[in-house]
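In: my questions concern the predicted model and sequence given below.
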Amino acid sequence: MRLILNIIWLIFGGLWLALGYFLAGIICFVLIVTIPFGFAAFRIGVYALWPFGYTVVDKPGPRPGAAIGNVIWLLVAGIWLAIGHVLTAIAMAITIIGIPLAIANIKLIPVSLLPLGKEIVPSDQPFAGVSR
């Protein structure tokens, strides 16, 4: 079932969403100072390509740099990305087949708001949803 949902997701928006995150990551790498944001954008882009079967967890340990970076990300890009995901989820939820896709879009909101200090792991991994 995950495979079918991932293929439908890829066709109806996942590819374009991932390409947008990859483009943002490349721009962040070119600007050099924003390289940590580039890594985050690539991580989100890979997650946006194939979201079913994966979940986002916090990386273990204190991360003061990630907290500062997340505040900057939230103000510059995070809020706009989250709004885009909400609007896209609403549009996808109009049809019955689009409801799982809308849920996947909603799953992307937390990591698009605060991406630093996060890790994307398979959902079937033991303790995948529990911070280590």
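Out: Arrived safely.
In: could you use CA atoms for every contact and neighbour count after this?
Out: OK.
In: which parts of the helix or strand where Ile109 lies are buried?
Out: Per DSSP states H and E, Ile109 falls inside helix 99-113. Neighbour-count burial for helix 99-113 flags 99-109, 111-113 (criterion: 16 or more other Cα atoms under 10 Å).
In: the structure to be compared is supplied as follows:
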Amino acid sequence: MKPFMNILWLLFGGVFVACEYLVSSLLMMITIIGIPFGIQTLKMGMLALWPFGKEVHTSPDSGGCLSIVMNILWLFLGGIWISLSHLAWGVLLCITIIGIPFGMQHFKLAGLALTPFGKEIVDI
């Protein structure tokens, strides 16, 4: 069932979300300062490409206070807007019964978009 849902996800907009994350990741990696943020955006793009069957967990070696500082910077530099857009899409998709699984994936992406540093994506 997971591969079928992932294919539907790709057909109904997942490809566009993943491409947006990929382009923004490449643009962030142009500068040395933007590389850590580009890596986190790339992580979100990989999850946006194939979200069903994956979960986001806090990494045991999350980096301590550096991870907290980077998450705060991320939050103020655009993470809140990315998270709010995923929340809006999640609410819109959850209006219909058919859209609930896709809305739940947007909620998962919203949580990761809010604080991506110190998180890892694992297969379930």
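Out: The structure has been received and is ready for your questions. Fair warning: this is a prediction, and the values are worked out from it, not measured in the lab.
In: need the TM-score between these chains.
Out: Superposed pair, TM-score by TM-score structural alignment, normalised by the length of structure 2: 0.93. Supporting alignment: 123 aligned residues with a Cα RMSD of 1.1 Å.
In: for the helix holding Ile109 of structure 1, packing partners?
Out: helix 2-9, helix 35-49, helix 79-92 (3 or more Cα pairs under 8 Å, 6 or more residues apart in numbering; DSSP states H and E).
In: mind reading off the mean deviation between that helix and structure 2?
Out: Following the fit onto structure 2, the mean deviation recorded for helix 99-113 of structure 1 is 0.7 Å by mean Cα distance after the TM-score superposition for structure 1.
In: please enumerate residues in contact with that helix?
Out: With contact meaning Cα atoms under 8 Å, 6 or more residues apart in numbering, helix 99-113 of structure 1 is reached by 5, 9, 44, 48, 51-52, 56, 70, 73-74, 77-79, 81-82, 85-86, 88-93, 118.
In: next SSE after that helix?
Out: strand 118-122.
In: that next one vs structure 2, average offset?
Out: Mean for strand 118-122 of structure 1 is 0.6 Å (mean Cα distance after the TM-score superposition for structure 1).
In: re earlier: tell me the buried residues within the contacts of helix 99-113 of structure 1.
Out: 5, 9, 44, 48, 51-52, 56, 70, 73-74, 78-79, 81-82, 85-86, 88-90, 92-93, 118.
In: related to what we said a few turns ago, wait, which of the helices and strands packed on helix 99-113 of structure 1 is closest to Leu15 of structure 1?
Out: Distance to Leu15 of structure 1, taken as Cα to Cα, is lowest for helix 35-49 among those, at 5.9 Å.
In: so where is that closest one in structure 2?
Out: On structure 2, the counterpart of helix 35-49 of structure 1 by TM-score structural alignment is residues 35-49.
In: and that stretch, how far out from the chain middle?
Out: 7 Å (Cα atoms, centre = their mean, to the nearest Å).
In: and it, what's buried?
Out: Buried residues in stretch 35-49 of structure 2 (16+ other Cα under 10 Å): 35, 37-49.
In: so Leu10 of structure 2 sits against Leu47, correct?
Out: No: counting by Cα atoms under 8 Å, Leu10 of structure 2 does not reach Leu47; the two are 11.6 Å apart.
In: need the nearest residue in space to Gly53 of structure 1, chain neighbours excluded.
Out: The shortest distance from Gly53 of structure 1 to any residue other than its chain neighbours is 5.2 Å, reached at Ser123 (Cα to Cα, 6 or more residues apart in numbering).
In: rewinding a little: can you redo the buried residues of helix 99-113 of structure 1 as TSV with distance to Tyr21 of structure 1?
Out: Formatted as TSV, the buried residues of helix 99-113 of structure 1 follow (distance: Cα to Cα, whole Å):
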residue	distance to Tyr21 of structure 1
Ile99	23
Pro100	21
Leu101	18
Ala102	18
Ile103	19
Ala104	16
Asn105	14
Ile106	16
Lys107	16
Leu108	12
Ile109	13
Val111	12
Ser112	10
Leu113	13
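In: alright, that wraps it up for me.
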